[in-house]
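>>> Predicted coordinates and the sequence they were generated for:
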Amino acid sequence: MDLCWHRRDLRVTDNRMLAGRNALPVFVLDEAVLEHAAPPRVAFMLDALESLREAYRERGGNLLIERGDPSAVVPTLAAEFGVDTVVWNHDYSGLARERDEAVRAALDERGINHEQYHDAVIHEPGSITTTDGDPYSVFTYFGKKWLDRDKPDPVSAPESVSDPDDPGGIPALSDLGFEAPEGSVPDAGPDAAENRLETFCDGPIRRYEEDRDYPSRGGTSRLSVDLKFGTVGIRRVYAATENAKAEAGSKEERGSVEEFQSQLAWREFYTQVLYYHPNVVTKNYKTYDGEIEWRTDEEGFDAWTEGKTGYPIVDAGMRQLREESWMHNRVRMLVAAFLTKDLLVDWREGYDWFRKHLVDHDTGNDTGGWQWAASTGTDAQPYFRIFNPMTQGERYDPDAEYIREYVPELREVDPKTIHAWHDLDDEARPDVGYPAPIVDHAIRREVAIETFERARGEE
């Protein structure tokens, strides 16, 4: 019997640490991890644990729940149950790697065997490098190699599952010191994940390239939370996309499937960046000759968080985040660009807000996305290419369907008026309780460029 320590792999099938084993499955509620958590993610995690426990019960076993420091809990459980080996799947953030090293050291001290597997990614960090053996800092080359390489098939389920006498209870959110999430949280667990995957691959994936940037079309997979918590295996996801590509009826449909597959590659690219540069959580990846003169703008930041900037597409996104603990990817780019360029607020403040409110917060993806928008990251948006939030709204939400769904003040306002909101004076702007723009984008664009040029030593 092997002790199988779950973390971000809350499923029984297509889980490399479980494949073919006689498993004693364990989940440890780690206080150090919970310190960095937030209500939406903890709520989803607890629901996923309920689903995982039920899956083990269906196999005649149970999930053991413990709370405490894994470096103390895991070796103690291993000794208590007399297991042959302790196994777990790798995680890649700096905090996770420090935790895992502490567990390895504690197991070594007690002479307990242990094994680890790369499960959350298809191609592990360090397996795709430059000809010199260095990790890529540009996605294009990494992505091409990622797409060209053979992909492993989903792995088998465990042979058997132990049923401990006292498996422990799954706590309520309040027991862990968290209040209820402000927004809704999606259904959790492998069944819910499989439903999302099948729904996406049955249709939207074939229009993904065309629809993915339009938030009102529902063209994205919504699988980010499942990949974050491992309620679906990445090999299972890739296999489903390959089936969808094989069933595609045209070159365009196949191209759309491949575009989605490239997004899976982006996810692993950012995982690799985090693995080799764990300080990207707090430090700029790209260095400038001088410091970027970020502003302290409490009023602007508050308006941004509340969805009251007077830029409709930005506000729709920020309100969607509050309502659903999730935001459409194109809009994530726009709200991040607005905060870091129009308001010149440090990307770390935006990252921290997302960390507290996103149910699918993933350290690698989110630091990558924020540093991309802030022009401080690897393969980032050039500092002089600054999204215009009004033209972006008009292009990707032309009928203002998305905007009017999340900004109720504008539901009776004509789309042309919504997209011209920044150009209207106070008399022409309808009095519907929605604010005028808090900044002039054209002016702030020039200020941002000048600020970054000073940081580059060009002034």
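Alright, I've got the coordinates.

>>> rest of the way, CA atoms for contacts and neighbours
OK.

>>> how deep is Glu385 tucked in, by neighbour count?
Just so we're on the same page, residue 385 is Arg rather than Glu. 13 (other Cα atoms under 10 Å).

>>> any idea which helix is longest in the chain?
helix 251-276 (DSSP state H).

>>> Now do the buried residues in the helix or strand immediately after that one in the chain.
Going down the chain from helix 251-276, the next helix or strand is helix 298-306, by DSSP states H and E. For helix 298-306, a neighbour-count test (16 or more other Cα atoms under 10 Å) marks 300-301, 303-305 as buried.

>>> Stretch 422-437 now?
422, 429, 434-437.

>>> Next, the distance between the ends of it.
In stretch 422-437, first residue to last residue: 6 Å (Cα to Cα, to the nearest Å).

>>> rewinding a little: tell me which of the buried residues of stretch 422-437 fall in strands.
Judged by DSSP state E, strands contain none of these.

>>> what about the strands in this protein?
So, for the chain - with DSSP E - the strands run 2-6, 22-29, 64-67, 85-89, 113-117, 160-161.

>>> For Pro167, which of those is the nearest?
strand 64-67 (4.3 Å; Cα to Cα).

>>> looking just at contacts, which helices and strands does the closest one meet?
Helices and strands touching strand 64-67, by 3 or more Cα pairs under 8 Å, 6 or more residues apart in numbering; DSSP states H and E, are strand 22-29.

>>> chain center to the strand it packs on: distance?
25 Å (Cα atoms, centre = their mean, to the nearest Å).

>>> which residues sit against that strand?
By Cα atoms under 8 Å, 6 or more residues apart in numbering, the residues outside strand 22-29 that reach it are 1-7, 62-70, 73, 158-163.

>>> sorry, back to before: could you check the strands of the chain and tell me which one is nearest Glu194?
Among the strands of the chain, the nearest to Glu194 by Cα to Cα is strand 2-6 (19.3 Å).

>>> here comes the other one, which I'd like you to weigh against the first:
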Amino acid sequence: MRLHWHRRDLRLADNRGLADAPERPVGVFVFDEAVLEHAGASRVAFLLDAVGALRAAYRERGSELLVRAGDPASVVPNLAADLGAEFVSWNRDYSGLASERDERVDDALENVDATPQKFHDAVCHEPGSITTNAGDPYSVFTYFGRKWRDREKDDPRRIPETAPAADLGVAPGAIPTLSDLGFDAPAAEVPAAGTDVARTLLESFLDDDVYRYEESRDYPAEECTSRLSVHLKFGTIGIREVDKRVRDALESASGERRESVAEFRSQLAWREFYTHVLYFNPDVVTTNYTSYENPIEWENDDDLLAAWKRGETGYPIVDAGMRQLRAEGFMHNRVRMIVASFLTKDLLIDWRHGYEHFRDLLVDHDTANDNGGWQWAASTGTDSQPYFRIFNPMTQGERYDPDAAYIREYVPELEGVDPDVVHSWHELTPTERANAAPEYPEPVVEHSERREQALSMFERARGESD
């Protein structure tokens, strides 16, 4: 018998660890307290739903998903011993903490004579397989992306035969509630989990939106996104399955439609690029990827940080994004870049504060992708936005939400306000603001002034000024 330890692969289909190892598997999911310490209520709620959907899929096949809680280094070997499992398989994770955990489980399995079997599943190409000509990992996406695009991909994996539940002889274990795990009900509306849900989203996206993705993806009111990020994060759908379907769409399209599909596929490559970066640079979660000659002198004003978190900065596109995050546990990608730039370049607050807030509230939080995005915006990461290119939040709002439809959806104080007024909010007099939207705050900072301060801050860090 083989025990398969599910982590970020909460599915049966296209699961390399399940399909590629010998012996019929029985699955287990362990609620790891060390992981839950870094999780928010919305993400745990999605996780619980995904575990429930996975258990149902096992049971449909006459098998079982065992559920346990505790330290995997104790739980997994003990369960393997109880089952008499010869093998324990799992799919690799790529953060430093995950690697350390997996090494402890690996060592503990020696004591119960169970052989570990580890697989690369969450990415098409494992870290170290796409490198420079000198054999080094890439720090620039462009070159990585070209090789990723042209490298042959594996086909999706079949669903294996699973071990009959009647043969197990151990209790399946109950799926805990949020309260059991120490979480209150999330404030956000959490999307449904499971492979069926993910496949429905994928089908819907490939029916239409993928062919207008290139021209519409930056406009949050148009909702031209796949919403697959949370499913790829938790592995309720496999990356090979998604990429195969996208490649099929690419091959059948031409002209602008083909370019649009290719643009979406490049986002899959970006996801993988940041995973490789994290694998080779585990400290990047808490430290700058790019070194400056001097420390960056972040101001870290607590009141400004609180206003940003509440979505009360007086910059409409920023506030809309932060309120969408609180309401849905999600934020449109263009808006993620805008709010991150605003925090680091207008409020002069360390990117780590923003990363932690996103980690707490995002349902689709992914360590590699979120860290890569935040450090890009802060001009401290790989392929970073140059420090002297600073988003103007008002220009960004006017360009990507010209009718203020997205803004007014999440900022009800601006409901019915003319878009021109919304996009010129920073230029209005106090009387004009009071007449237009008396409940909406005035800007907490002046963008042009803060831009100059940001430039000076980074020039000092670079050793270019006193």
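Nice, I can see it. Fair warning: this is a prediction, and the values are worked out from it, not measured in the lab.

>>> Drop the exposed ones from the contacts of strand 22-29 of structure 1 and show what's left.
The buried subset of these (16+ other Cα under 10 Å) comprises 1-7, 62-66, 69-70, 73, 158, 160-163.

>>> Now which residue in structure 2 aligns to Glu124 of structure 1?
Under the alignment (TM-score structural alignment), Glu124 of structure 1 pairs with Glu126 in structure 2.

>>> what's around that match, how many residues?
17.

>>> and if you look at Arg352 of structure 2?
So Arg352 of structure 2, with other Cα under 10 Å, has 18 neighbours.

>>> aligned partner of Ala244 of structure 1 in structure 2?
So, by TM-score structural alignment, Ala244 of structure 1 is matched to Ala249.

>>> Wait, that match touches Asp207, no?
No - counting by Cα atoms under 8 Å, Ala249 of structure 2 does not reach Asp207; the two are 9.3 Å apart.

>>> Spell out which residues sit in contact with the residue lying closest to Asp397 of structure 1 once chain neighbours are set aside, please.
Distance criterion Cα to Cα, 6 or more residues apart in numbering; nearest residue to Asp397 of structure 1, sequence neighbours excluded, is Tyr214 at 6.3 Å. If you count contacts by Cα under 8 Å, 6+ apart, Tyr214 of structure 1 has them with 330, 396-397.

>>> Any of these buried? List them.
So, by 16+ other Cα under 10 Å, the buried ones in the contacts of Tyr214 of structure 1 are 396-397.

>>> With distance to Ala43 of structure 1 as added columns, please give the contacts of Tyr214 of structure 1 in JSON lines.
Shown next, in JSON lines, are those (distance: Cα to Cα, whole Å):
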{"residue": "Arg330", "distance to Ala43 of structure 1": "26"}
{"residue": "Tyr396", "distance to Ala43 of structure 1": "32"}
{"residue": "Asp397", "distance to Ala43 of structure 1": "31"}
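
>>> If I align to structure 2, which of the contacts of Tyr214 of structure 1 are still contacts?
Retained in structure 2 (both residues aligned by TM-score structural alignment, their matches' Cα atoms under 8 Å) from these: 330, 396-397.

>>> Does Arg222 of structure 1 touch Arg196 like I think?
Yes - with contact defined as Cα under 8 Å, Arg222 of structure 1 reaches Arg196; the gap is 6.9 Å.

>>> Give the residues shared as contacts by the two.
In contact with both Arg222 of structure 1 and Arg196: no residue, using Cα under 8 Å, 6+ apart.

>>> re the thing from before, so which two of the buried residues of helix 298-306 of structure 1 are the farthest from each other?
Most distant of the buried residues of helix 298-306 of structure 1, by Cα to Cα, are Gly300 and Thr305, 8.7 Å apart.

>>> what's the distance between stretch 280-288 of structure 2 and the middle of its chain?
16 Å.

>>> burial measure for Tyr311 of structure 1, as a count.
So Tyr311 of structure 1, with other Cα under 10 Å, has 29 neighbours.

>>> for Pro386 of structure 2, that is, sorry about that
13.

>>> corresponding residue for it in structure 1?
Aligned partner of Pro386 of structure 2 by TM-score structural alignment: Pro382.

>>> so who does its match touch?
Ser375.

>>> again with Leu344 of structure 1
Leu344 of structure 1 neighbours (Cα under 8 Å, 6+ apart): 293-295, 448.

>>> Which of those sits closest to Glu179 of structure 1?
Arg295 (31.2 Å).

>>> Give me the neighbour count for the closest one.
11.

>>> Tell me how far the closest residue to Asn369 of structure 2 other than its chain neighbours lies from Arg450 of structure 2.
Distances taken as Cα to Cα, 6+ apart put Tyr274 closest to Asn369 of structure 2, at 5.7 Å, once the chain neighbours are dropped. Using Cα to Cα, we find Tyr274 of structure 2 at a distance of 30 Å from Arg450 of structure 2.

>>> Those two: which is more packed in?
Taking neighbours as other Cα under 10 Å, Tyr274 of structure 2 and Arg450 compare with Tyr274 leading, 20 against 16.

>>> Contact partners for the aligned residue in structure 1 for that one?
Following TM-score structural alignment, the counterpart assigned to Tyr274 of structure 2 within structure 1 is Tyr270. Tyr270 of structure 1 sits next to 364-365, 368 when contact means Cα under 8 Å, 6+ apart.
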